[in-house]
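> The amino acid sequence is not available; the structure is as follows:
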């Protein structure tokens, strides 16, 4: 199984495979990931589709009674420019084509499919006024393992306009669908099954575009991966603590009861649980306190756990509520023009998690360095074997700090950006999309830092006279090479990255 953030999307599931319900109310981050990876089929309940249908009919009534932004008017700086009733369909098509101006490389299939899942679910919340056929087509594309071609650049955190315009043109048949490999069929290859093209109707375009679905889909993928990596960190830190005969005092429950932050308490409890009855502190007489990487781990890592919880909560709110402008209330037969599409909560949560991730990653790099010190482990410097000049795991400090530098660059807050657009009508931007892409890169960098520590901790524990009976060590040692001679360690690090999801499940 490919655990990388931008790994290939899998082929569509077989009949009878697991299903994810899209109903506009109960979609969670795991469901988005399973749909993105084609590990489940989407199911749209009739009641949810009826909610979207009621919104569509209400929007038509409201439009007949007076102008709606983007339907009876232009958009952005053209918000006061009227659109003739007879031209509403043409206006929508021009709007779709003109906004499909993304640039940069094509996004990986799973990121685009995550966007499709999010957008379909949001439309089922019943506030868009869009034609229900768009929801059906989005769900069918997910079911068939397809996605539109979407370029990386084009959004600033006030709606993923270019990505959704490209999606809209694909839904109406003007652009080709791509398959799981991210390419159109080659010469002689049978064409894939495709969703039936949707006939664009007045009001559909802005209703489709008014969302941060791409940023939310990317954020869901990042949140899921980082949740997994942060859980795996408990096991890796526990192994390192055992390898240096660290003191358990910093992890004691009474210590964390005095300052009842949920994150640090959870981090400490997980390390205690994973170590179990292992006597990791048999050498505590040698030092009163451990270095920060061990002693303050619960505080640094706990902050990352809390930041991850906050991001996941915000993503799950956003993917289950209408964000469209205007938002349609079919019960009150009212349209509300608003700024709910401004994705400041999402951008700030993503930036906050990246910053917290730097803190715990720095501690991982610090523990890695400590594992190479004879005065802390009682083992040869850099855990080397052979002649005294052997380098052992020395280079992993460099590799980890290289990845850590990438992580620090990802932690520069995207939400601190600024833009004035569309003749000054839109004088700010949240840059949530940029924050989401940074979080995806941060996850990969963090996985490398953690893998370097894991390789080193396992080697140190193998070199002890008696390895402690820790389940995480059994799992990790079974998946990592055992030689201690000087040799290239790239394969060890890659194997350790693959082991992290297994450690997260312990």
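Done, it's in. Source: prediction; values computed, not measured.
> Please make it C-alpha for all contacts and neighbour counts, starting now.
Fine.
> where do the helices sit along the stretch 351-500 of the chain?
According to DSSP state H, counting those that start in this stretch, the stretch 351-500 of the chain carries its helices in the segments 374-377, 394-410, 432-463, 471-479, 490-504.
> In addition, the following structure is provided for comparison:
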């Protein structure tokens, strides 16, 4: 195995295409996604590796001269039991073996790789006191594509100890890997075990993946909403700049600005002839999408702290030659931010079903009910309201606040739990249901535009979106199964995210990969 010093890289490498420099300070959500998807190679920063070595040396000296939780003592309710010096080496492996009891389904490679990336970066923050070759091994696994088998359940939001213990046993050569290129076994002992598993790396990795996908889907939803607005001759007044200056929530102002950019609306649009105002699905879009944008930003700020945190208990501080025992692993902020985000996402999805109902209503489309063809009593896209409502039901269930959970564990010593781990899993599961809800709206919006023979200016973002959709979605208006149409529309949302990114002025994932 290469030594830890050989993998170190100066911070200047951070700008190199296809690389993510792990320095314990600057890992972001997008970086975690790129590493999880295998679109970038991790390189530990040389200064960060120096911190890891200093903390490793300090941790061994501190544990040799005093009582340090998990190194010279047991853990949980066993914290008062000392580990004899002659049993110290085996104590570490026993700790990993006993805690590697995660249960349930095996997690997808992408989620496990996100966990590896987060854990490597956290160790590089310099507070774990973990042997440096562990960082090297984690980076080798990320580069080769190998990942340990990790099961779904085992955390209540006070550390992903079961999942990380499985990772630790895999690093020690006692637990299976998936794929080729697994790193050579590590000689883990009492100075490594708790230091390795005292983290929420899996929860953080899952939260990063979920945030990234849902942020993109919310952006794509606004593009779909713009198509629906054109299909019903909706008013631009709801997005007028004066409206959002007068009630200056940052997210709502930004959503209104992007809506104007999507459809080519003026900052002060002329009131339309005909109906005075639209249904909430159009009129309240900034007021509902805006909070979701704000919630996404708030969650990302929490993640940016946690992805780069030295939150291990105890914290090894070489400057003080001290091991500080604390509760920094407790993920209340993350759980609350995830719960808030899911509730906001559910509101956005619910608004999509409102627009779908408007698209089925002749009073707004001036077409037959349910956008049906001219055969007598045809049902058209009627079933999409039911399908979207069913998917929304799952999304509503996933939005139940995980932070309301409670647990008293380890003989009452750990008497509180954040359930951030559940919040992260629920947020990931919300992605699929959300995508299908908006896919239903997109199928109906494109059908309405076709039946009305309406075209958006191809120079406008909404015009580019319509061209993409018409190239993918079946134009046959006859009554037929729409399962394939919705699946195609749901997949198309990722392309719509790129259109929205152009308006926002940031590169999309596809553009980043092309640059790499």
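Structure received. From a predicted model like this one, the values you see are computed outputs, not experimental measurements.
> Tell me how many other residues crowd the aligned residue in structure 1 for residue 342 of structure 2.
Aligning on TM-score structural alignment places residue 342 of structure 2 opposite residue 354 in structure 1. Each residue near residue 354 of structure 1 was counted by other C-alpha atoms under 10 Å, and the total is 31.
> Could I get the full set of strands for structure 1?
19-21, 41-43, 103-106, 147-148, 151-153, 177-178, 327-329, 334-336 (DSSP state E).
> can you tell which of the ones you listed is closest to residue 27 of structure 1?
Of all those, it is strand 19-21 that lies closest to residue 27 of structure 1, at 7.0 Å by C-alpha to C-alpha.
> hmm, back to that, most packed of the helices of the stretch 351-500 of structure 1?
Scoring the helices of the stretch 351-500 of structure 1 by mean neighbour count under mean count of other C-alpha atoms under 10 Å gives helix 432-463 as the most buried, with a mean of 26.
> Find me the equivalent region of it in structure 2.
Applying TM-score structural alignment, one finds that helix 432-463 of structure 1 aligns to the residue range 420-451 of structure 2.
> Relative to structure 1, what is the average displacement of that stretch?
Compared with structure 1 after fitting, stretch 420-451 of structure 2 has a mean deviation of 0.8 Å; criterion: mean C-alpha distance after the TM-score superposition for structure 1.
> thinking again about what came up before, so which of the strands of structure 1 is the most packed in?
Mean neighbour counts were taken over those using mean count of other C-alpha under 10 Å, and the top value, a mean of 28, falls to strand 147-148.
> what does that one rub up against?
109, 112-113, 116, 141, 166-167, 170, 175-180, 182 (C-alpha atoms under 8 Å, 6 or more residues apart in numbering).
> residues in contact with the match of residue 342 of structure 2?
Contacts for residue 354 of structure 1 (C-alpha under 8 Å, 6+ apart) come out as 407, 410-411, 438-439, 442.
> Tell me who's in contact with the residue nearest the centre of structure 2.
Among the residues of structure 2, residue 210 comes closest to the average C-alpha position under C-alpha atoms, centre = their mean, at 2.3 Å. The neighbourhood of residue 210 of structure 2, defined by C-alpha under 8 Å, 6+ apart, consists of 424, 427-428, 431.
> wait, what's in contact with residue 339 of structure 1?
When contacts are taken as C-alpha under 8 Å, 6+ apart, residue 339 of structure 1 is in contact with residue 325.
> To what extent is the closest residue to residue 208 of structure 2 other than its chain neighbours buried, counted in neighbours?
Nearest in space to residue 208 of structure 2, with sequence neighbours left out and distances taken as C-alpha to C-alpha, 6 or more residues apart in numbering, is residue 29 at 5.3 Å. For residue 29 of structure 2, the tally of surrounding residues (other C-alpha under 10 Å) stands at 22.
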